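Peer 1: Sequence plus the predicted model coming up.
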Amino acid sequence: MKKKIGISLTEASAANYENWFTPGDLGEEIELVILSYLLNNVEDISTCDGFVLTGGVDVLPSYYGGAENYPHQPAHFSPERDAFEKVIYEYSQQQRIPVLGICRGLQYINILEGGKVYEDIGEAANQIHKKDVVDKIHEVHIRKDTLLHTITGLDTGQVNSAHHQAIHPDHLGLNLMVSATSGDNIIEGIEFKDKTDKAFLLCVQWHPERMPEKESNPLSQKIKDQFIQAVRNHSK
């Protein structure tokens, strides 16, 4: 039986996540499953050996005690998606299943672990991080003694950015640690602090699935490779 990577459905550029995992990456033993809040296919969650929580619309502010109105908030939130992805994440932790969180995925995992995000990072930071026509490109600094540093072998690197929210550094979720920051101190990566009895968890604020030169940039390719290896190693 093939192993499965469950990718949460997003309103934004969903195909990029599927296309990131090439036939060469997956081989004959892994396949992709779209976990859709629109279809509410919760029965597929338990078939998965790894999960990707994707980018997309802001999480409902009531999940983290945020303001009801704030700059650049979406015209519509997606409470159905929030609820569905909460089920995915809670299942992943109960069953010790590898998780890769991307952009919104990073923010939401922090929220689900009891943390908070900035509703909006402010206009100065938005000039560096918020997508205009294309993703912004900026440098990140990777902290030593982290899983991210071990995987990538980098102290610094270039990433693509498309967000106006970020983890609040004073409200990091339970048992989470920062693995990377930008030059203006936006949190760019998180992982478990105490990894004892925990499955692979790596979350990044950038978009490795659509990064320029993603096949050669370790901040895309090596992250993907390590996640796939964790999926291969997972046993139900």
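Peer 2: Arrived safely, thanks for sending.

Peer 1: make it CA atoms for all contacts and neighbour counts henceforth
Peer 2: Noted.

Peer 1: Just the helices from this protein, written as ranges.
Peer 2: Remark: helices assigned in the chain by DSSP state H are 14-20, 23-26, 79-95, 104-112, 123-129, 147-152, 221-233.

Peer 1: The ones you listed into JSON lines, with extra columns for distance to His138 and mean neighbour count?
Peer 2: Below are those laid out as JSON lines (distance: least, CA to CA, whole Å; neighbours: other CA atoms under 10 Å):
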{"stretch": "helix 14-20", "distance to His138": "21", "mean neighbour count": "15"}
{"stretch": "helix 23-26", "distance to His138": "27", "mean neighbour count": "12"}
{"stretch": "helix 79-95", "distance to His138": "29", "mean neighbour count": "17"}
{"stretch": "helix 104-112", "distance to His138": "18", "mean neighbour count": "25"}
{"stretch": "helix 123-129", "distance to His138": "7", "mean neighbour count": "16"}
{"stretch": "helix 147-152", "distance to His138": "17", "mean neighbour count": "18"}
{"stretch": "helix 221-233", "distance to His138": "18", "mean neighbour count": "19"}
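
Peer 1: JSON lines for those, including distance to Asp135?
Peer 2: JSON lines is the format used below for the helices of the chain (distance: least, CA to CA, whole Å):
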{"stretch": "helix 14-20", "distance to Asp135": "14"}
{"stretch": "helix 23-26", "distance to Asp135": "25"}
{"stretch": "helix 79-95", "distance to Asp135": "24"}
{"stretch": "helix 104-112", "distance to Asp135": "15"}
{"stretch": "helix 123-129", "distance to Asp135": "8"}
{"stretch": "helix 147-152", "distance to Asp135": "22"}
{"stretch": "helix 221-233", "distance to Asp135": "18"}
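
Peer 1: alright, now check it against this:
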Amino acid sequence: MSRASLIGLSTYGRGDNKRYSLPAEYVSAVRRAGGVPVLLTPGMPPPGDWLERLDGLILSGGGDIDPARYGGAPHEALYAIDAQRDAFEFALLAAALARRMPLLAICRGLQVLNVHLGGTLHEHLPDVYGEQVAHRAPPREPTPHALRIAPGSRLAALLGGEAAVASSWHHQGIDTLGRGLTPVAWAPDGLIEAVELADYPWLAAVQWHPELTADKDPAQQALFDALVAAGQ
């Protein structure tokens, strides 16, 4: 009998309430997949030998990346910028990629991946895409929208087709693509909603929040199931 996969999940920073946190839906989705969640908090020692004990990694959603990391500009809509979290997650991602660890990047996690690989972000989507598609409901709540998925992509195979519904909760997104990334899903307004990395064993990076609907939608749960299976 194989042991359960240990899946690291990056958490939010301490913030004003001085508590590390992560929405329970992430943990529940990993548990349903048969994995054991391990919370990774900003401020931990740099990734080294301890990372070898994990079988997979989830870069979670949360606040915005400091725009200085991608040559962006300050914007009044930016929120929850956390230098400690940025430093930890970019180091964590670099170490995980070097080890070719199975990786699921969600919302902010996709943005961290894109910026790490030299890409840039739109600081505030309504400034570029208008209001054709609501990528989050005011003031900052999730909202559903359709997805178009590239035929033949790993994502299409995981989600079981070339269309899906995303639970969307973000105000930023990919502008220029990072090195080696291929877009594989789009919102109705044309925003890139998922990317894959060429020649990488197992990686899925999505702009939406699959954990929010994974308990009711097998297609969204399949992302966590596949991550855990890849780590076994």
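Peer 2: Perfect, I can see it now. Keep in mind that what you see is a predicted model, and the values were worked out from it rather than measured.

Peer 1: So after superposing, what's the score?
Peer 2: Overlay of the two chains. TM-score (TM-score structural alignment, normalised by the length of structure 2): 0.87; 219 aligned residues with a CA RMSD of 2.0 Å.

Peer 1: rewinding a little: and Gly55 of structure 1, which of the helices of structure 1 is closest to it?
Peer 2: Ranking the helices of structure 1 by proximity to Gly55 of structure 1 (CA to CA) places helix 104-112 first, at 4.4 Å.

Peer 1: What segments of structure 2 are strands?
Peer 2: 6-10, 36-40, 56-59, 103-106, 121-122, 143-149, 163-168, 173-174, 181-186, 192-197, 203-206 (DSSP state E).

Peer 1: Out of the ones you listed, which is the most enclosed?
Peer 2: A comparison of the strands of structure 2 by mean neighbour count, using mean count of other CA atoms under 10 Å, puts strand 56-59 on top with a mean of 27.

Peer 1: mean offset of that one relative to structure 1 (after superposition)
Peer 2: Following the fit onto structure 1, the mean deviation recorded for strand 56-59 of structure 2 is 0.2 Å by mean CA distance after the TM-score superposition for structure 1.

Peer 1: against structure 1, where does that strand fall?
Peer 2: Mapping strand 56-59 of structure 2 onto structure 1 (TM-score structural alignment) gives residues 50-53.

Peer 1: Show me what Gln94 of structure 1 aligns to in structure 2.
Peer 2: Residue correspondence to structure 2 (TM-score structural alignment): Gln94 of structure 1 is matched to Ala98.

Peer 1: how close does the residue most central in space within structure 2 get to Gln132 of structure 2?
Peer 2: Closest to where the C-alpha atoms of structure 2 average out (CA atoms, centre = their mean) is Ile106, at 1.6 Å. When CA to CA, to the nearest Å is the yardstick, Ile106 of structure 2 and Gln132 of structure 2 sit 23 Å from each other.

Peer 1: and if you look at Gln232 of structure 2?
Peer 2: Gln232 of structure 2 sits 42 Å away from Gln132 of structure 2, going by CA to CA.

Peer 1: quick one on the thing from earlier: determine which of the helices of structure 1 approaches Gly56 of structure 1 most closely.
Peer 2: Nearest to Gly56 of structure 1 among those is helix 104-112; the distance by CA to CA comes to 5.9 Å.

Peer 1: Return the mean post-superposition distance for that closest one against structure 2.
Peer 2: Helix 104-112 of structure 1 differs from its equivalent in structure 2 by a mean of 0.5 Å after superposition (mean CA distance after the TM-score superposition for structure 1).

Peer 1: residue contacts, the aligned partner of Pro138 of structure 2 in structure 1?
Peer 2: Under the alignment (TM-score structural alignment), Pro138 of structure 2 pairs with Asp132 of structure 1. Going by CA atoms under 8 Å, 6 or more residues apart in numbering, Asp132 of structure 1 touches Ala162.

Peer 1: go on, Met101 of structure 2?
Peer 2: In this structure, Met101 of structure 2 makes contact with Asp55, Gly56, Leu57, Pro201, Trp202, Gly231, judged by CA under 8 Å, 6+ apart.

Peer 1: In JSON lines: the residues you listed, plus distance to Val184 of structure 2.
Peer 2: Below are the contacts of Met101 of structure 2 laid out as JSON lines (distance: CA to CA, whole Å):
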{"residue": "Asp55", "distance to Val184 of structure 2": "25"}
{"residue": "Gly56", "distance to Val184 of structure 2": "22"}
{"residue": "Leu57", "distance to Val184 of structure 2": "21"}
{"residue": "Pro201", "distance to Val184 of structure 2": "16"}
{"residue": "Trp202", "distance to Val184 of structure 2": "15"}
{"residue": "Gly231", "distance to Val184 of structure 2": "23"}
